[in-house]
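> Build me a model from this:
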Amino acid sequence: MSIITNKSFLQIHPDDNVLVALQDLPKGQKVEWENLTFNLQEDVHAKHKFFITERAIGQDVIMYGVLVGKATAFIPQGGLMTTENVHHASQDYAYRDVNYQWQVPDVSKFQNRTFNGYHREDGKVGTANYWLFIPTVFCENRNLDVIKESLYNTLGYNVTDKYKQFTDQLLTAYQEGESIDAFNVDTLSSVQTGKNRVFKNVDGIKFLNHQGGCGGTRQDADVLSNLLAAYADHPNVAGITVLSLGCQHLQTQSLLDDIKARNPSFHKKVLIFEQQQSQSEEQLIKDAILKTFAGLTEINKIERSPAPLSKLCVGVKCGGSDGFSGISANPSVGYTSDLLVALGAKVLLAEFPELCGAEQNIIDRCVDKPTAEKFIRLMQEYDAQAHAVGSGFHMNPSPGNIKDGLITDAIKSTGAAKKAGTSPVVDVLDYTEPATKPGLSLVCTPGNDVEATTGKAASGATLILFTTGLGTPTGNPVCPVIKIATNSALTNRMGDIIDIDTGAIIRGEKTIEEMGAEILEYCIKAASGEVTPKAVLLNQDDFIPWKRGVSL
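Below is the predicted model of the structure:
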């Protein structure tokens, strides 16, 4: 049997005692690694790990150069890592007075580049120009749905027409007695959103349907108010329509107060409609449509103009992760993050449950002790909440993560943290706190894809880089989400939701640095409206407020 070359597997860090399979490897295959020769004890699928040396019960499992687990059974040399023989473990962490030195990347290629964005009165620059509908309470969701259907169909923002046409074809065939068994779903036309858009400078009309605003606790309403205020203040939003019932916990005035507290220079158009003060539901809806239409004509006059890359605020996120996430897509996005920070932009890393195991590295990168201590406090409070209900960060990996090689939370987390590159941590933000400092900031959110993207946009992200190994159809109402695949098989299978493929890294055809620069080039085009990310084309406008309960 032939000997496996190093193109078939990878050691991520010199201290690791596991290797990552880059392709399916059969049981019995001979492996030569440095001065060792051994056989695989079982089949190892691509993305999974096998051991360089045997492990006794309780011995450390090292990956990314850090502790990611403990052996729970004897594991022979060449043995496969599984949930049966390895359990999550991570090193203790604490503040250390470390003089962190960052190796700044070469940004000469991007130094004088600009993007064409929407300049706001407060000095912020948006990558899109949206009108936003906000309900202060879930009772108004139905009215929002009625308004959305009307505006989307009439003004050219509806992307579901092709499905209606397909259903019409099925109905016609059925009524005419034809068989529908032979219908080919490939006859669906491609997405053409924006082709017949009436307002060319209005990139979308967005709706923040939610289940809050009343019931629950007053604290829930307060958190929701801060979140909605953050979205109203977002650089990608030009105007807002607020729908209120009238008697709910979250009063309209509280929302307006939170907007002003967040941004005293806020001067966007805000339209307010309260149903319990209206003559009828019909009158409320028609009035909202009429005045919003007038507002759309005004924001349509705003045009894109050049802005320095330092005006970008980019969130980094992973979801539907696999065993390649920490090898291809996440490090590539991490290099993009470093380029952005070196150019004076803001980068946001969230998902605190997915930083479990990477804490010490992050703490050592904090610019000062108060920043580090805020991160430690938020992590410990969050983890304590999870343990109080019988859970914990160690229970974060999903069945899909585990199936594709992410056996412990520490493995998932240390790979996930690669999205943040290597730059210093300049700030730590609690949920909905705005990013104000250039550089890398941490944002406290759950790992849940939509809750995390919702929180990142609230802190000011004007683009989100979202890596995935399994495929995740997630977007955000006000912040364009760019999907980055960890492997080419995913891109080929789900190309309708993927924007960038980093599979060339796994094949050894491109470097992390080359891919990171390509991702930044795409960001510049997306921020300028020259390309439209798939999540935007598909109106993947996911929005889930976090009620500050336990969510992993």
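
> Could you use CA atoms for every contact and neighbour count after this?
OK.

> Against which helices or strands is the strand ranked longest in the chain packed?
If you go by DSSP state E, the chain has its longest strand at strand 237-244. Strand 237-244 is packed against strand 130-135, helix 218-232, strand 269-274, helix 281-299, with contacts defined by 3 or more Cα pairs under 8 Å, 6 or more residues apart in numbering; DSSP states H and E.

> Here is the second sequence; please produce its structure so I can put it next to the first one:
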Amino acid sequence: MQNRILKLGATDSVLVALTNLHKGESITHGDRSISLMEDIPAKHKFFIRDMAVGDAVIMYGLLVRKMTAPAASGSRVHTGNVHHATEPYDYHGYRSVWEPPDISRFKDLRFSGYHRSDGRVGTANYWIFIPTVFCENRNLEVIREVLENELGYASTEKYKAFTRHLLAAYQESGTLEDIQDFSLPPAPASNNSGNRPFKHVDGIKFLEHQGGCGGTRQDSELLGKLLAAYAHHPNVGGITILSLGCQNLQLEELMQQITGPNGSFDKPLVVLEQQQVGSEEELVKTAIRQTFEGLVKINRLERKPATLDKLCIGVKCGGSDGFSGISANR
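Coordinates of the predicted model:
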């Protein structure tokens, strides 16, 4: 039977609902039977015992809250009956011994990923565009529109169809008053409906930024390190770099950070400098042509099984939910 509750620490005074629980249900935990006083939505916590004002709420074996109102066993934990609280601590005197969990039951599990030459495994296979300076952002926008639409990566086709629908009605009657249905029409059959020519390329990403020109030398170095880290990311299969030529972050510096001292970087790499190529039109055409050739190369890669120790999951802070500290940020 699927686990319905979770207790995070032996001394905790709350349980976590792993699925929706309902008022009147009897929840058994150890030798204790808890009758739920109200519905407990999944990811929410409820009290194991009766709580009085001022009682400590323990979770993860630590003080996390104190009671501001009495609550019966089986009642939901919420901001109306608790407030934030922590134990005092001394950072410099703090010592902790981390005991790794038993992961033996996961040793035979696998996921399908893209194996890179540095030993890392990506969960996706993207081509990315990197400008060395914000002056190239406009060229990136032009290239984005072309490649995403023509290669099936755009997600805006249904909105374009909706706008065409409104335009046709306006041109016919001079008003939109007769349109009562504002649902989105189905996208037309095209590359955007899923018929992508590069089956093993998950998308094309464009890393616009506002740096690269002005600022201090240290600003330029930090930007270069950041962009190089994107290039090395296991989810990235190939890169196009667009440079103007007169920016602080020079191509030579960025290339050193990407390729490293031993030049072992082996992902397809397109590097173009506008002042060397010539006109803006020539730069855009060359970038599209050479990127297309790179997409052909990384499309030859296929997902292969990988062990879970190769799986690296990033969690964006600011989107906390009831599982924060359990499966996400705390």
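
> number of nearby residues for the equivalent of Phe134 of the second structure over in the first structure?
In the first structure, the residue matched to Phe134 of the second structure (TM-score structural alignment) is Phe138. The tally of other residues near Phe138 of the first structure (other Cα atoms under 10 Å) stands at 17.

> For Phe138 of the first structure, give its distance to Leu271 of the first structure.
According to Cα to Cα, to the nearest Å, Phe138 of the first structure and Leu271 of the first structure sit 18 Å apart.

> Also His48 of the first structure?
His48 of the first structure sits 53 Å away from Leu271 of the first structure, taking Cα to Cα as the criterion.

> between these two, who's got more neighbours?
Neighbour totals were compared for His48 of the first structure and Leu271, and His48 leads with 28 against 15 (other Cα under 10 Å).

> Quick check: the more buried one touching Gly323?
Yes. Using Cα atoms under 8 Å, His48 of the first structure is in contact with Gly323, at 6.4 Å.

> start and end residues in the first structure for stretch 159-166 of the second structure, please.
Counting by TM-score structural alignment, stretch 159-166 of the second structure corresponds to 163-170 in the first structure.

> mean shift of the matching stretch relative to the second structure?
Mean deviation of stretch 163-170 of the first structure relative to the second structure after superposition (mean Cα distance after the TM-score superposition for the first structure): 1.2 Å.

> Buried ones in that stretch, by neighbour count?
166, 170 (16 or more other Cα atoms under 10 Å).

> List the buried residues of stretch 503-520 of the first structure.
So for stretch 503-520 of the first structure, counting by 16+ other Cα under 10 Å, buried means 503-506, 512-513, 515-520.

> can you name the residues of the second structure that it overlays?
By TM-score structural alignment, stretch 503-520 of the first structure lines up with nothing in the second structure.

> From one end of that stretch to the other, what's the distance?
Terminal residues of stretch 503-520 of the first structure are spaced 17 Å apart (Cα to Cα).

> now it: how far from the chain's centre is it?
Chain-centre distance of stretch 503-520 of the first structure: 20 Å, with Cα atoms, centre = their mean, to the nearest Å.

> Need the three-state assignment for the residue most central in space within the first structure.
Most central in the first structure under Cα atoms, centre = their mean is Lys317, positioned 3.5 Å from the mean C-alpha point. Per DSSP: H, G, I helix; E, B strand; the rest coil, the local secondary structure of Lys317 of the first structure is strand.
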